[in-house]
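[1] Have a look at this prediction, sequence included:
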Amino acid sequence: MTSAIKIYSFLIMLLAFSASQAQTSKIISGSTNFSVKFVLGTCDGTFDAPKGTAVFDEKNISTASFNITVSAASFKTGNNSRDKDMKSEKYFFVSKYPDIHFKSSKTEKDGANYKTTGTLTIRDVSKTVTLPFEAKKKADGTYALSSVFEINRLDYKIGEKDWKLKDIVKVDLKAIIK
């Protein structure tokens, strides 16, 4: 390979790398809410806003990727006793597993919305999941992303089978990326 071709190839790789880096966004705000039914009704709660990075361009979905972390230690339901119990080794075991993590491997258009497939890790359990989401570009160039999905808490060793607490947890995740 001649020197000119090597330099040309290097410049193309550098431009491609720079272009892909320019698309990486940070999560600048958001919320993580959940609800689970139990014998006395529904328990609603929150985690702190998600953190991480995202690459998203509605015109080029194949390049989309998400690397999101939610602090399991930030679990709140408004009941201090329950919150303390949920952070124990019986449930989230936050002293050993302080974060919930999602890393995408594929994102696709799904009708008017999108879906992303990746690995969701809670405690020491990692599973492949597909999460539906909406993306709306705002006037300031940011994207508002939102995903509502359900997970089975038992799949991730969050407690044990219990007639007082349902297994399915509904999660509502919102993020603004810039």
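    Perfect, thanks for sending it.
[2] from here on, contacts and neighbour counts on C-alpha atoms
    Will do.
[3] Give me the buried stretch members for stretch 143-152, please.
    143-148 (16 or more other C-alpha atoms under 10 Å).
[4] just checking, residue 153 touches residue 171?
    No: counting by C-alpha atoms under 8 Å, residue 171 is not a contact partner of residue 153; they are 11.2 Å apart.
[5] which residue ranges form the strands in the chain?
    Secondary structure of the chain (DSSP state E): strands at 24-38, 41-47, 51-55, 65-71, 99-110, 113-122, 125-137, 143-152, 165-177.
[6] try this one side by side with the last:
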Amino acid sequence: MFLRNPQNWIRKTLLIGVFFFLLSNPASATTEYVIKKEESFVKGIATYTLIGKYNAHFEDFEGRIIFDPKRISRSSVYIEIKTTSIKSNFPVLDKIVRSSRLLDAAEYPKIIFQSTRCVKTEDGYRVKGILNLHGIEKEIEFPFSLEEMISAEGDFLEAQGKWNINRKDYNVIWHKTLDKGGVIVGDTITVDWKIRAYEE
């Protein structure tokens, strides 16, 4: 038996094939967002004997979030912080923190976090990634909250979280002899942050 119009048959077969391909490979909902630092903050808090607590924030940072609400595993975050931009109410201490005694901003001008895995949890989200601080890379993991919002400026994400790191894990040691047990400068640094990132 011969087909009367083989071209139509081929065309229909191709259309059916494309239809089923699209069903099995739905379009990605991945969206890229750019962090707006004017509406965000990144803070660092450490115990310092002379003043109690050293509360500082970074004035210069940037980053991107790739977010897919249907497939969180495709989501990621990249943040880059300029160490020279740290600032508090104690300019003299800021100078010490930026110096080679602590962050050594001249040698290590950036703190970088690049996520490797994002998962949804009952309370929000959890991210794992590599933190590059003081020239040392270590894996960290922490929870965070995230909301999708709409404004006159466009769609944006608002994310917030907090985590602790031990500065000595990154060889941030202010004095080889006196820096024992975190008596003068606490070993633990709390990083508190909240960011807004707008759809690109």
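    Thanks, I have it. Because the structure is a prediction, the values reported are computed rather than measured.
[7] Send over the TM-score of the superposed chains.
    Put the two chains on top of each other and the TM-score (TM-score structural alignment, normalised by the length of the first structure) is 0.83; 165 aligned residues with a C-alpha RMSD of 2.3 Å.
[8] just the buried residues of stretch 143-152 of the first structure now: which is nearest residue 79 of the first structure?
    Among these, residue 148 lies closest to residue 79 of the first structure (C-alpha to C-alpha), at 24.0 Å.
[9] Tell me the counterpart of the closest one in the second structure.
    In the second structure, the residue equivalent to residue 148 of the first structure is residue 162, according to TM-score structural alignment.
[10] Aligned counterpart of residue 56 of the second structure in the first structure, please.
    Counting by TM-score structural alignment, residue 56 of the second structure lines up with residue 45 in the first structure.
[11] how about its match, what does it touch?
    Counting by C-alpha atoms under 8 Å, 6 or more residues apart in numbering, residue 45 of the first structure makes contact with 33-35, 75-78.
[12] remind me, longest helix of the first structure?
    Counting by DSSP state H, the longest helix found in the first structure is helix 3-22.
[13] What residues of that helix count as buried?
    Residues of helix 3-22 of the first structure classed as buried: none (neighbour count, 16+ other C-alpha under 10 Å).
[14] So what angle separates the directions of that helix and strand 51-55?
    For helix 3-22 of the first structure against strand 51-55, the angle by axes from the mean of the first three to the mean of the last three C-alpha atoms, to 10 degrees is 130 degrees.
[15] gap between helix 3-22 of the first structure and the chain center?
    Centre-to-centre, helix 3-22 of the first structure and its host chain are 31 Å apart (C-alpha atoms, centre = their mean, to the nearest Å).
[16] which strands and helices sit next to it?
    On a contact count with 3 or more C-alpha pairs under 8 Å, 6 or more residues apart in numbering; DSSP states H and E, helix 3-22 of the first structure meets no helix or strand.
[17] now do 10 Å
    In terms of contacts (3 or more C-alpha pairs under 10 Å, 6 or more residues apart in numbering; DSSP states H and E), helix 3-22 of the first structure is packed against strand 51-55.
[18] The strand it packs on vs the second structure, average offset?
    Overlaying the second structure shows strand 51-55 of the first structure at a mean distance of 0.9 Å from the equivalent residues (mean C-alpha distance after the TM-score superposition for the first structure).
[19] got the angle between that strand and strand 165-177?
    Angle, strand 51-55 of the first structure to strand 165-177, by the same axes, to 10 degrees: 60 degrees.
[20] how distant is strand 51-55 of the first structure from the center of its chain?
    On the basis of C-alpha atoms, centre = their mean, strand 51-55 of the first structure sits 9 Å off its chain's mean C-alpha point.
[21] With stretch 62-74 of the first structure instead?
    4 Å.
[22] Pull up the aligned stretch in the second structure for that stretch.
    Stretch 62-74 of the first structure corresponds to residues 73-85 in the second structure, going by TM-score structural alignment.
[23] Mind listing what's buried along the matching stretch?
    74-85.
[24] likewise stretch 127-137 of the second structure?
    Buried residues in stretch 127-137 of the second structure, counted by 16+ other C-alpha under 10 Å: 127-135.
[25] for stretch 35-42 of the second structure, same thing?
    Neighbour-count burial for stretch 35-42 of the second structure, with 16+ other C-alpha under 10 Å as criterion, is recorded at 35-37, 40-42.
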